[in-house]
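Visitor: sequence and predicted structure are below.
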Amino acid sequence: MVAGLGWRRLRFRHPAQVVVAGFAAAIAVGTALLTLPIAREGPGGASVMEALFTATSAVCVTGLVVVDTPSYWTGFGEGVILALIQVGGFGIMTFASLLVVLVSRRLGLRARLTAAAETKTLGLGEVRSVVAGVVKFSLVLEAVTATMLTLRFALGYDEPWPRAVWLGVFHAVSAFNNAGFALYTDNLMDFVADPWICLPIAFAVVAGGLGFPVLFELRRRLRRPRAWSLHTKIVLWATGIFLAGGTVLITAIEWSNPATLGPLDTPGKLLAGFFQGGVMPRTAGFNSLDIGRMDPASWLVMDVLMFVGGASAGTAGGIKITTFAVLFFVIYAEVRGEGAVNIFNRRLTGDVQRQALTVVLLSVAAVVGSTVVFMVFTDINLGRSLFEVTSAFATVGLSTGITADLPVPEQILLTALMFIGRLGPITVASALALRPRARLYDLPEERPVIG
């Protein structure tokens, strides 16, 4: 009895533990469903590894695949993948909190804490309205995007209306949740110069990657930018810089590449450069160009964009642009010899700086260590290994074409990276910690030599 009570207290000591358990449970259910014979085209069911990898990629809204989605999975299998993407995008705990609201019309303290851990909200009193707002906004934006895509597939490509609706809904949900799953063998390469397909998907990706706190604030204070919070200002400025920078760099590098932008006219090159270089590495795995035939310099640029990712509390992955911005301003303040770190007339606290540094260092360790494993145990070169590992950890889903041919141990490693990358190093670490430790005394200060 005592042991049971101890386990119960341990299990609910930190909301992050419930978040991790919720994602793991969703992956387990998705794996089981995808192994059913009804989920796969042809005789028999998918192997456990194929189902596990696909379920993890869907729940963690990544988009990496080891089998061809449209030809390998049946309509049932595609439906399971779509449901896993939607659940992963909402966040397991956000979705559970919504159910509590609908059933009981109120949230308990534990449920509020759990939802706060997933949605990154600051006040417990805001959680109920935020959870409902997350779902409403997500469904509305997905519906608008799905409508535009459906019309284009039906009227522009002569798809039957039922098929066009399914294509529209699937790609809209996949786009808003930054998943990158597509129902075409070559992803979106057939639509590289079609703005009626690329731009709605790009808009949904950017909106999902901004994060729900930013979207809510823009809705309330769109015409009062001076009243925007520091978080919103950082996200919008950094998003604009990375979108423009990625577009310019990838377009310039690939402009004359006969395997990518070379055959396109100027408007097509600009559209493809924006779609593939500016939007998709931030972090949705759609590709309108053949990633495997891009210049290695483009891979490196995309590695950086993928690693940084999108904003917190959204559907994007990476270390988050707020984390990157905090460290940038820390370096800026140190170079200038300033005692405090200031951003947009606000001073950053020390704990924010330490959290940003911790996230970056843990993420670098995960990416570098996994890349070394790839290079030691396979014959894949540095460029492709780093790209694949970064894409998995940042839950992007772009690939140079090596995922399906990887040995099982490396596929398992990518599966673990997607799981860790979606939840974040800090969340995973805190979920595994038995209890926080408080130091009751301070040690004497001493300064080591730096540099």
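Guide: Everything's here; your move.

Visitor: CA only for contacts and neighbour counts going forward, please
Guide: OK.

Visitor: relative to Thr150, how far out is Trp161?
Guide: Separation of Trp161 from Thr150 (C-alpha to C-alpha, to the nearest Å): 8 Å.

Visitor: neighbour-wise, which of the two wins?
Guide: Thr150 (25 against 14; other C-alpha atoms under 10 Å).

Visitor: packing partners of the strand or helix carrying Val135?
Guide: Following DSSP states H and E, one finds Val135 within helix 127-156. If you count contacts as 3 or more C-alpha pairs under 8 Å, 6 or more residues apart in numbering; DSSP states H and E, helix 127-156 packs onto helix 92-104, helix 109-119, helix 161-176, helix 195-210.

Visitor: now that helix: buried residues?
Guide: 127-128, 130-132, 134, 138-139, 141-154 (16 or more other C-alpha atoms under 10 Å).

Visitor: for that helix, the distance to its chain's centre please.
Guide: Computed by C-alpha atoms, centre = their mean, to the nearest Å, the chain-centroid distance of helix 127-156 equals 18 Å.

Visitor: so that helix versus helix 109-119, what angle?
Guide: Using axes from the mean of the first three to the mean of the last three C-alpha atoms, to 10 degrees, the direction of helix 127-156 lies 50 degrees away from that of helix 109-119.

Visitor: use this one as the comparison:
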Amino acid sequence: MFSHKRRSRLARFGRFGELMYHQLFDKPARFIATGFTLTILLGGFLLWLPISQNEGQAVSFIDSLFVATSAATVTGLSTINIAESYDLLGQIILMLLIQIGGLGFMTIALVLLSVTGRKIGIRQRIIIQEMFNLDSPGGTIRLVRNIILTTVVVEMIGMLLIALDLFIQYKYTFGRALYYGLFHAVSAFNNAGFALWGDSLIGFQQDTTFILTIAALLMIGGLGFTVIADIAGKRNFKKISLHSKLMVLSLLVIN
């Protein structure tokens, strides 16, 4: 049996936990900001660990945190040479941060909830509504599924095209070509701008296949998931929303 003091402490902890839960989940914007902050801090810590860095490298925590922030917010800025600084584990962590930043951590959380059979409530649907600037929480689960499907299909196609180019033209081993294809497909589709070569993509400036693949991934990813879902659902330019039309026209004009 718990003592009276023990029960009192548990009750206070329970009230504190309940208060923190409502502070985070009752405000979707606060939940999103908190989630991104925790993701960045965890990513920065993992990138800072020696097991994530190449032998002889000593990337500081500040640099690791900066790279994690850049990856999670898909800005592509870096204070260090990614290829020289991080080993396979560090590169995979970086790729996961890019994917989380591109999809949104709440999208991934909903997928995990769905896979484990958990019920997705109205609060989670409202958070997705806020993340993707939707008019209502209706159809959010279908949108999330379409986002995941689109991401997997586009990134896999990009990975295969890049991998075949590296395997055939540059004589990479097939396993290494696939890994490099996956990393750069994820980076390009999420508009992150990270590369595993010290000179970025300068070495491929005469490679039409590689450049067109990366450019296509950048443009498709740049449209945004709601626009892609709108186009895929309507399949008629006249029927898509004004926002989608403006995005497509802007992309065509800019390019």
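Guide: Cool, got the structure. Note that the structure is a prediction, hence the values are computed from the model and not measured.

Visitor: re the thing from before, the inter-axis angle of the helix holding Val135 of the first structure versus helix 92-104?
Guide: Going by the same axes, to 10 degrees, helix 127-156 of the first structure makes 110 degrees with helix 92-104.

Visitor: what residues in the second structure pair up with helix 127-156 of the first structure?
Guide: The alignment of helix 127-156 of the first structure onto the second structure (TM-score structural alignment) covers residues 140-169.

Visitor: and what of stretch 305-314 of the first structure?
Guide: Here stretch 305-314 of the first structure fails to align to any part of the second structure, judged by TM-score structural alignment.

Visitor: what's the answer for stretch 373-380 of the first structure, then?
Guide: Against the second structure, stretch 373-380 of the first structure falls on no residues (TM-score structural alignment).

Visitor: now the helix holding Val135 of the first structure on the second structure. Mean distance?
Guide: Here the mean offset of helix 127-156 of the first structure against the second structure after fitting is 0.5 Å, by mean C-alpha distance after the TM-score superposition for the first structure.

Visitor: and the helices in the stretch 1-150 of the second structure, which stretches?
Guide: 4-25, 28-48, 61-72, 82-85, 88-103, 105-115, 122-131, 140-169 (DSSP state H, counting those that start in this stretch).

Visitor: want to throw the ones you listed into TSV with distance to Asn255 of the second structure?
Guide: Formatted as TSV, those follow (distance: least, C-alpha to C-alpha, whole Å):
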stretch	distance to Asn255 of the second structure
helix 4-25	40
helix 28-48	31
helix 61-72	25
helix 82-85	28
helix 88-103	22
helix 105-115	30
helix 122-131	27
helix 140-169	20
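
Visitor: so which of the ones you listed is nearest Asn190 of the second structure?
Guide: Ranking the helices of the stretch 1-150 of the second structure by proximity to Asn190 of the second structure (C-alpha to C-alpha) places helix 88-103 first, at 5.1 Å.

Visitor: for the aligned residue in the first structure for Ile120 of the second structure, grab the count of nearby residues.
Guide: Aligned by TM-score structural alignment, Ile120 of the second structure pairs with Leu107 of the first structure. Leu107 of the first structure has 21 neighbouring residues, counting by other C-alpha under 10 Å.
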